[in-house]
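S.K.: prediction below, plus the sequence it came from.
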Amino acid sequence: MNRRKSRELTMRLLFQMTINKEDFKEVIDNLKENLKVDNNESELLSNLKTDKSDEENMDLTDIDMSYVTRVLKGIQEKKGELDDGIEKCLIKWKINRISRVDLAILRICTYEFLYEDNIPKNVSINEAIELAKKYSGDKSAAFVNGILGKMIKNKE
């Protein structure tokens, strides 16, 4: 299983949840339905390709669907707590000013800090920065890094 790919799929689905105001179950069900697969995860994941503009497709056969589902469910249930933690690290900003992509990345990483003890914090931060670079840009990567760094510092 590839945690990086799992995290990327989680970010994309969380973004979809935010934009479409959907429940995590709806997003997972829609993913399966759109691929017309009868709940066979290995077949589902082997058929699933992400699309990053015209760049190469990413093979998602080794996605950890239990991680994806657990994190999406957890973020949905703990959204207020996660957003409070993020907002405490913002200087002269409100959470509603953060781009939806960056917010999805921050929520995933914050959730991992608080509830995924098996993931080292520096790994979560590095993965968040890479997602921000890929989906938002260098300025967003620096922003995400700053927020997460401050969050870690505040916890110490």
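M.R.: Nice, thanks for sending it over. Just so it is clear, the structure is predicted and the values come from calculations on it, not from any experiment.

S.K.: can we go C-alpha only for contacts and neighbour counts from here?
M.R.: Will do.

S.K.: looks to me like residue 90 is in a strand.
M.R.: No. Read with DSSP: H, G, I helix; E, B strand; the rest coil, residue 90 is coil and lies in no strand.

S.K.: who's in contact with it?
M.R.: residue 147 (CA atoms under 8 Å, 6 or more residues apart in numbering).

S.K.: now with 6 Å?
M.R.: Listed by CA atoms under 6 Å, 6 or more residues apart in numbering, the contact set of residue 90 is empty.

S.K.: please tell me how far it sits from residue 142.
M.R.: The gap separating residue 90 from residue 142 is 13 Å, by CA to CA, to the nearest Å.

S.K.: cool, and residue 5?
M.R.: From residue 5 to residue 142 the distance is 21 Å (CA to CA).

S.K.: higher neighbour count, these two?
M.R.: residue 5 (18 against 14; other CA atoms under 10 Å).

S.K.: contacts only, for that one.
M.R.: Neighbours of residue 5 in contact, by CA under 6 Å, 6+ apart: none.

S.K.: contacting residues for residue 24?
M.R.: 72-73.

S.K.: what comes up buried for stretch 90-108?
M.R.: 90, 100-108 (16 or more other CA atoms under 10 Å).

S.K.: where does the residue lying farthest from the centre of the chain fall, helix, sheet strand or coil?
M.R.: Here the chain reaches farthest from its C-alpha mean at residue 38, the gap being 25.2 Å by CA atoms, centre = their mean. At residue 38 the chain is in coil, as set by three-state DSSP.

S.K.: below is structure B, check it against A:
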Amino acid sequence: MPIVEPTPRAPKDDSRPFSGRTLARQRAVDVLYAADLRGQRIPDAVDAWLENARHNLEGNLPQSEPELARQARAQAELDSLDSFQYARTIALGVAEHQASIDELIDAYARDWTLARMPKVDLAILRVATWELLYNDEVPTAVAIAEAGKLAQVLSTDSSPRFVSGVLHGIAENA
């Protein structure tokens, strides 16, 4: 019987550090953080963010195309990117339920008021709390783990533990 060499496996592609949903969560955190810093309504921040993204995509298209055609192509490309659409859904969901989300975060953030909390941690907590309460497609463990990863990348060394603790309290009691 001949010896068959195993087919070499393609190397794992680690060039994309975030999944589509993880990237969407980060984008939603960015939008919420910017809105909070600017004192802007979340829907207005979402509109500005999407307009900026569309403009950036348009700038990458050939300048030889008519402007309206570039705008339409850029908008179509933006609409086809799931991470942008899910980020928009999250941010607008947070805006719609912000009072109840903030009330829960405040209740489970021991010794921290929302005003005293780092803005990036608050944005991460808002995204994850929205997912815990209003998106049945995301398992609780995933929402908490993803929030912890975002806190690890975007905030202080103690933030992942703080964020996870608050979210575990919300998940267990909400």
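M.R.: Perfect, thanks for sending it. Predicted, not measured: the structure shown is a model, and the values here were computed from it.

S.K.: let me know the helix or strand that the spatially most central residue of structure 2 is in.
M.R.: Nearest to the geometric centre of structure 2 sits residue 25, at 1.4 Å (CA atoms, centre = their mean). Applying DSSP states H and E as the criterion places residue 25 of structure 2 in helix 20-38.

S.K.: where does that helix end up in structure 1?
M.R.: Aligned using TM-score structural alignment, helix 20-38 of structure 2 spans residues 2-20 in structure 1.

S.K.: from residue 59 of structure 1, how far out is residue 128 of structure 1?
M.R.: Counting by CA to CA - residue 128 of structure 1 and residue 59 of structure 1 are separated by 20 Å.

S.K.: looking at the two, which is more packed in?
M.R.: residue 128 (27 against 14).

S.K.: identify the residue of structure 2 aligned to the more buried one.
M.R.: For residue 128 of structure 1, the residue aligned by TM-score structural alignment is residue 147.

S.K.: go on, residue 108 of structure 1?
M.R.: So residue 108 of structure 1 corresponds to residue 127, using TM-score structural alignment.

S.K.: could you pick out the longest helix of structure 1?
M.R.: If you go by DSSP state H, structure 1 has its longest helix at helix 65-87.

S.K.: what lies in contact with it?
M.R.: 10, 24, 95.

S.K.: can you list the residues you listed in CSV and add distance to residue 154 of structure 1?
M.R.: Shown next, in CSV, are the contacts of helix 65-87 of structure 1 (distance: CA to CA, whole Å):
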residue, distance to residue 154 of structure 1
10, 26
24, 30
95, 18
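
S.K.: re earlier: which SSE is the match of residue 108 of structure 1 in?
M.R.: Counting by DSSP H and E, residue 127 of structure 2 is found in helix 119-134.

S.K.: average offset of that helix relative to structure 1?
M.R.: With mean CA distance after the TM-score superposition for structure 1, helix 119-134 of structure 2 departs from structure 1 by a mean of 0.5 Å once superposed.

S.K.: next, the angle from that helix to helix 98-108.
M.R.: Counting by axes from the mean of the first three to the mean of the last three CA atoms, to 10 degrees, helix 119-134 of structure 2 lies at 110 degrees to helix 98-108.

S.K.: how long is stretch 84-99 of structure 1 end to end?
M.R.: End residues of stretch 84-99 of structure 1 are separated by 16 Å (CA to CA).

S.K.: how about that stretch, which residues of structure 2 does it hit?
M.R.: Going by TM-score structural alignment: stretch 84-99 of structure 1 matches residues 103-118.
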